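Trainee: Build me a model:
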Amino acid sequence: MELLTQTQKDLLSLERKLLNEIQITLVEYGVQDKDQRALEESIRQLDDFFLLVVVGEFNAGKSAFINALLGEAALEEGVTPTTTKVNILRFGEPRESIVLTENIESLTINSPLLKEISIVDTPGTNAIIREHEEITSLFIPRADLILFVTSADRPYTESEKTFLEQIQSWGKKVVLVINKIDILQTPQALEEVEEFVSENIKKLLKVDPVIFPVSAKLALQAKSGHPAVWEKSRFESLERYIQETLDEQSRLKLKLLNPLGVGKRLALQYSEFYDSRLKLLRDDLALIQDIEDQLKIFQRDMLESFEMRLSDIIKILLEMEQRGEDFFSEYIRLARIPDLIKKDKIQGIYEKEVVADVPNQVERKVTAIIDWLVDANLRQWQAITDHIAAGRQKYKGRMVGNIGSFNYDRERLISSIRDEANRVIESYDRVREADQIARRSQNAVAATAAISAGAVGLGTLVAVLASTLATDVTGILLAGVMAALGLFIIPTRRRNAKKEMRQKVRVMREQLTRSLGNHFREEIDRGLQMIRDTIDPYTRFVRAENEKNLQAHETLQGYLSEIIQIEDRIGNLQE
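Mentor: Just a heads-up that it's a prediction; the model follows:
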């Protein structure tokens, strides 16, 4: 690694920069600690020797295999798990063991092979102590090349299959070694084992596997003074492959590619994670939009229905206006002058014949509108609650994994909407709600008429308005009397008096309908705003999370594109 061309140095610098950016990003996203450590270790491995990692079940002969590679019994062998820690074999003198961590030791051995590479001996993939298997799993991302050792008497076990699947996810180059072929009795038996392993590995890895059947035991014997068994060990082809694969240029390519493989695997894994979260958030956004669409339709239907109900009140007032017109025609004439000069009498007649039962009719109509509004609001709360419940059931169980408090916050906010809606429904007191709306209606009418509502009902307020009108109309009639006495009731004066009367009646009608109309439109908006206020925290959360997860997904996708570009450049390095 010391003698690099400028192109190689540039690639190494570019790769290190990209991997560090990915590492910082993943830390910001709060990804799992083991994934952060895997990337950190793979970046660190760029500055270390080429790392050849030997894995497999215990009793598959991993230690014996490494001894055969080194040509000496450097590691302890046995039928029980003898490797309980990760052992990193490096070149050095004197021979010694250095404890790096609780579960990792460095062994220095004076072996020519170790001048170019470091070899890692790992606990069995089926270790009795689960922690040992986890240590092995965590070390895989650091590997530049993996030699997977399986035993000829127990080839390709279930635990080996599971472990190979994990190795595959890291995108590592794997060479299969079938050890202990010396225990097989016939060439046909060996052929069957090779075929069995080859077919199953091909199904798993989707490529033709590189497989070497060997006897580590015979190979070590041959290197220890018994050369006659060397050919039978079939070790030479494996060593030649390793030598050719691990020449300087090939080691460099593998060294550069492996950390990228780790970064690629994590970028892809979390990109898919955020994509799945975005899909769920799209469902949440759709749920929110559905609710908002429902509320808009509800508002439109409520306003249309209210206008129809308000027209009933307008009709009552128009009928009163017509009776006033008839009343005026009847009393502005000479035969009625004795009655017209008696103000109290004519006012009483006006209230009886024109105003009549209008206050009670209006109050009954307003009460009916209030009851309708209260019932409609309750039904809308129930509809929102049912919609949210249906949405939760539809999306239940679709979250995969978790980073941060997303799941908790999302469920908490949805639950808060449901709980608040249920609370509103359960505590909905129709009588109390109707009474409150009625009081606000009275205050609205009273404010329009510039009078004090006090504790009186709406009908009384309407009656007060009507009485005020009656007083005004009486004044118009008295003015008509004066005109009659002075001008003998000319038709023009009667028409002007009627026009003035109509104006005052119309003002009273418009005041009442406008105040009621504005108030009830505000009541409809108030009910809708209560629902919107309830779901607002959830809405803000979903939109903020959607933006954050979209940015994370796009960032990781960008990293994947950069990784592929660097991989292509590494692949094009001159042999």
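Trainee: Please make it C-alpha for all contacts and neighbour counts, starting now.
Mentor: OK.
Trainee: mind checking the longest helix of the chain?
Mentor: Using DSSP state H, we find that the single longest helix of the chain is helix 248-331.
Trainee: helices or strands up against that one?
Mentor: helix 6-29, helix 33-44, helix 358-395, helix 491-571 (3 or more CA pairs under 8 Å, 6 or more residues apart in numbering; DSSP states H and E).
Trainee: Can you add mean neighbour count and distance to Asp472 and give those back as CSV?
Mentor: Shown next, in CSV, are the helices and strands packed on helix 248-331 (neighbours: other CA atoms under 10 Å; distance: least, CA to CA, whole Å):
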stretch, mean neighbour count, distance to Asp472
helix 6-29, 16, 76
helix 33-44, 18, 85
helix 358-395, 17, 17
helix 491-571, 17, 8
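Trainee: Any chance of JSON lines for those, columns distance to Val55?
Mentor: Formatted as JSON lines, the helices and strands packed on helix 248-331 follow (distance: least, CA to CA, whole Å):
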{"stretch": "helix 6-29", "distance to Val55": "26"}
{"stretch": "helix 33-44", "distance to Val55": "17"}
{"stretch": "helix 358-395", "distance to Val55": "41"}
{"stretch": "helix 491-571", "distance to Val55": "26"}
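Trainee: and the spatially closest residue to Gln361 that is not a sequence neighbour, what is it in contact with?
Mentor: Nearest residue to Gln361, sequence neighbours excluded (CA to CA, 6 or more residues apart in numbering): Ile316, at 7.6 Å. Going by CA atoms under 8 Å, 6 or more residues apart in numbering, Ile316 touches Val358, Gln361, Val362.
Trainee: Tell me if Glu105 really is in a helix.
Mentor: No. Per DSSP: H, G, I helix; E, B strand; the rest coil, Glu105 lies outside any helix segment and is strand.
Trainee: Tell me if I'm right that it and Val86 touch.
Mentor: Yes. Under the criterion of CA atoms under 8 Å, Glu105 makes contact with Val86 at 6.3 Å.
Trainee: Mind checking which of those two has more residues around it?
Mentor: Val86 (21 against 17; other CA atoms under 10 Å).
Trainee: Distance check, that one against Ile403.
Mentor: 30 Å (CA to CA, to the nearest Å).
Trainee: Nearest residue to Asp275 in space, ignoring adjacent ones along the chain?
Mentor: Asp275 sits nearest to His553 (CA to CA, 6+ apart), 6.5 Å away.
Trainee: run this one through as well so I can compare:
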Amino acid sequence: MNDQIFDQQLQYYRTDLATHLKALQDISIAVGNKELTDWVSELRMRTTDPFMFVVVGEVKAGKSSFINALLSRDICKVAPDPCTDTVQQIVYGEKESTHVLNEHLKKITLPIDILKELAIVDTPGTNNVTIKEHQEITEHFIPHSDLIIFVFPCINPYQESAWKFLSYIHQEWHKKVIFILQQADLLAASPEGLNINLNNVVREAQKRGIDNPRTFCVSAKDELAGQTDKSGFHLIRAYIQENITGSNAVVLKLHNGVKTALHILEQLQKGLQTRQGQLEADQAFRLEVKQLLVQREQHSINEVDRVINYTLEGYHKVAKDLEQEMSEELGLFSLLGRTIKNLPLINKLSNTKSFNEWLEDFKNRLQKELTHVLQERLNSGIFDVAHNVQQMVAQIELKIQVTQKNPLINNDTVFTHIAEKRNGILGELKEYFNIFVKNDGKHMQPMTDNNPLWNIVAVLATGGGVTAVGGILATLSQGIWLDVTGGLVVALGLVVVGGGAQWSKHQVITEYNENIQRTSEELKRRIHEHLRPYIQNLKFDVDKHFLKFDAYLANEAKDIAQLTTQQQQTQQALEVLKNRLQNDYPNLALE
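Mentor: The predicted structure follows:
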């Protein structure tokens, strides 16, 4: 094999690639995906490693025999039963040794010159499903490989698991692949059959997007037996010498590093696009919630105005009915009649209440009926306000459920941690609103001690009744100067008294109505005072629970913008490096 040739231009390219891979590593760290960061870190370290072959294929395809024949050494175990039960990394070393790295991976060092420029990875069969870790480790080596050697048994190159794995290798990582039909000695007597299988392998590879698949028919048995003229391995070695060893290996290594880095950046770009789409969907959802809050707040304020009008309407109706009774009772003949009927001689024969007794009864009924109508109408009106609030919260909860269901970002593998963070925040929001709806449903019963809306009813209704009665009684006390304690009204003073009673009645009714009006205004003010802050505080409380989500959206917008800029700059730089490599080495099979 030729010695490595490192010219100044290749050293420049290697330095350039190292710079871009450092930028890619910084991006992966910023992304916060440990697996991605590990991939890029290993890619950086492997840029100066020997060219790496990864040999794959199904169990008993002849992979281990192929490696033994290629290296002219019995390195990999060969037996009738499946032998390769671990991934074996074969590299150059001054002494032959085997290091067991773990139960699924071992490293073999050999003093073979070709291994100074090549490293070979022997893998278990693609259909060895008994140990899941085998495939995981194999897939871990694939991203960092420089050439995939796919080995098929020449008598049956149609194994399903092998072709599925090929699709993964090519579609996921766009790795350079060559195809080996091993055990060609088994079809030595049937060259037509070998050609048919070879052509079928070419067609299957082309179906999977490999335009010009390179295929080789070899016999490890013949090679190890010294029959090198018919083993086919001279063609493999010629391919390696022409395309891989010496400075070619460095160029291919650089090119593969660029391709792998670009592939990672393409995956990152797709992830960022998905993440941006998710951000825009989440921003639209948040805007909908804000608009809903504004609409529902206005609707609730309108409901408060309706509650006020509805409540005062009932309040005035009761006050008007009681005004009619008071007007009748304060009439001259009604007053005189009660006075006369309560004289000592007549009272024994009459059950008529004295004016003081009627006044006490009137006061109690006034308090009771006004409080009752306030309580009844406030209950009904506030129930509508509460129902409006419950509808708003239920709508928000539904929007959260829709937003949380089938999120775009959950399908992305690069930003799984962002998806988990987002789901956690939405889960907290959903839980809060779910509890709110359940509790609010329980509290939608009149006059409970749990819901602040219903506590308002008791305060306003009782307070309104007391205010009205207090003002009216003060009016009655000041306006009625007649002797209504049971004394005899003399006929001589009847005209004067009568005139004074009528004047006092007018004064009492006027001041009664004025007090009712003042009480109405006070009620209106107090209902506004109690209900509007409740609605505003509710909106504030909803917004408060969205603070974490709002912070997440702000951070997402900033992070996506920064990562997108870094990703685009690094991708453009790597594309330039890739084109320069292709222009400077046009005769090398880089693709």
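Trainee: ok, now which ones touch Leu181 of structure 2?
Mentor: Taking CA under 8 Å, 6+ apart, one finds Val151, Phe152, Pro153, Cys154, Pro157, Leu198, Thr215, Phe216, Cys217, Val218 in contact with Leu181 of structure 2.
Trainee: Make a markdown table out of those and add neighbour count, distance to Lys175 of structure 2 and secondary structure.
Mentor: Output for these, formatted as a markdown table (neighbours: other CA atoms under 10 Å; distance: CA to CA, whole Å; DSSP: H, G, I helix; E, B strand; the rest coil):
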| residue | neighbour count | distance to Lys175 of structure 2 | secondary structure |
| --- | --- | --- | --- |
| Val151 | 27 | 15 | strand |
| Phe152 | 27 | 18 | strand |
| Pro153 | 24 | 22 | strand |
| Cys154 | 27 | 23 | coil |
| Pro157 | 22 | 20 | coil |
| Leu198 | 20 | 21 | helix |
| Thr215 | 19 | 15 | strand |
| Phe216 | 16 | 18 | strand |
| Cys217 | 23 | 21 | strand |
| Val218 | 26 | 22 | coil |
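Trainee: ok, so of the residues you listed, who is nearest Phe546 of structure 2?
Mentor: For the contacts of Leu181 of structure 2, the closest approach to Phe546 of structure 2 (CA to CA) belongs to Val151, at 56.8 Å.
Trainee: just to revisit the earlier point, any idea which of the helices and strands packed on helix 248-331 of structure 1 gets closest to Gln269 of structure 1?
Mentor: Nearest to Gln269 of structure 1, of all these, is helix 491-571, at 9.5 Å by CA to CA.
Trainee: tell me what the closest one is packed against?
Mentor: helix 6-29, helix 248-331, helix 358-395, helix 406-426, helix 430-449, helix 458-487.
Trainee: so which of those gets nearest Ser42 of structure 1?
Mentor: Nearest to Ser42 of structure 1, of those and by CA to CA, is helix 248-331 at 5.0 Å.
Trainee: Buried by neighbour count: which residues of the helix or strand that the closest one is followed by qualify?
Mentor: With elements assigned by DSSP states H and E, the helix or strand that comes after helix 248-331 of structure 1 is helix 337-340. Neighbour counts using 16 or more other CA atoms under 10 Å place Ile337, Leu340 of helix 337-340 of structure 1 among the buried residues.
Trainee: pretty sure the residue nearest to Asp275 of structure 1 contacts Ala267?
Mentor: No. His553 of structure 1 is beyond contact range of Ala267, at 9.1 Å (criterion: CA under 8 Å).
Trainee: show me where the stretch 101-250 of structure 1 has strands.
Mentor: Counting by DSSP state E, counting those that start in this stretch, the stretch 101-250 of structure 1 has strands at residues 104-109, 117-121, 145-151, 174-179, 210-213.
Trainee: Now do the fourth one: which range of structure 2 does it align onto?
Mentor: Following TM-score structural alignment, the partner segment of strand 174-179 of structure 1 in structure 2 covers residues 177-182.
Trainee: picking that back up, figure out which of the strands of the stretch 101-250 of structure 1 is closest to Asp533 of structure 1.
Mentor: strand 104-109 (56.8 Å).
Trainee: Tell me which other helices or strands that closest one touches.
Mentor: Looks like strand 104-109 of structure 1 contacts strand 86-91, strand 96-101 (3+ CA pairs under 8 Å, 6+ apart).
Trainee: Now Tyr331 of structure 1. Nearest residue, chain neighbours left out?
Mentor: Leu340 (7.3 Å).
Trainee: mind listing what that neighbour touches?
Mentor: For Leu340 of structure 1, the contact set (CA under 8 Å, 6+ apart) comprises Tyr331, Ile346, Leu477, Leu478, Val481.
Trainee: got these as CSV, with neighbour count and distance to Leu12 of structure 1 columns?
Mentor: CSV is the format used below for the contacts of Leu340 of structure 1 (neighbours: other CA atoms under 10 Å; distance: CA to CA, whole Å):
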residue, neighbour count, distance to Leu12 of structure 1
Tyr331, 17, 108
Ile346, 20, 106
Leu477, 25, 104
Leu478, 19, 106
Val481, 23, 110
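Trainee: For His132 of structure 1, list the residues it contacts.
Mentor: For His132 of structure 1, the contacting residues are Thr84, Lys85, Pro123, Gly124, by CA under 8 Å, 6+ apart.
Trainee: Three-state assignment for the first one, please.
Mentor: Following three-state DSSP, Thr84 of structure 1 is assigned to coil.
Trainee: where's it relative to Arg95 of structure 1, distance?
Mentor: For Thr84 of structure 1, the distance to Arg95 of structure 1 equals 20 Å [CA to CA].
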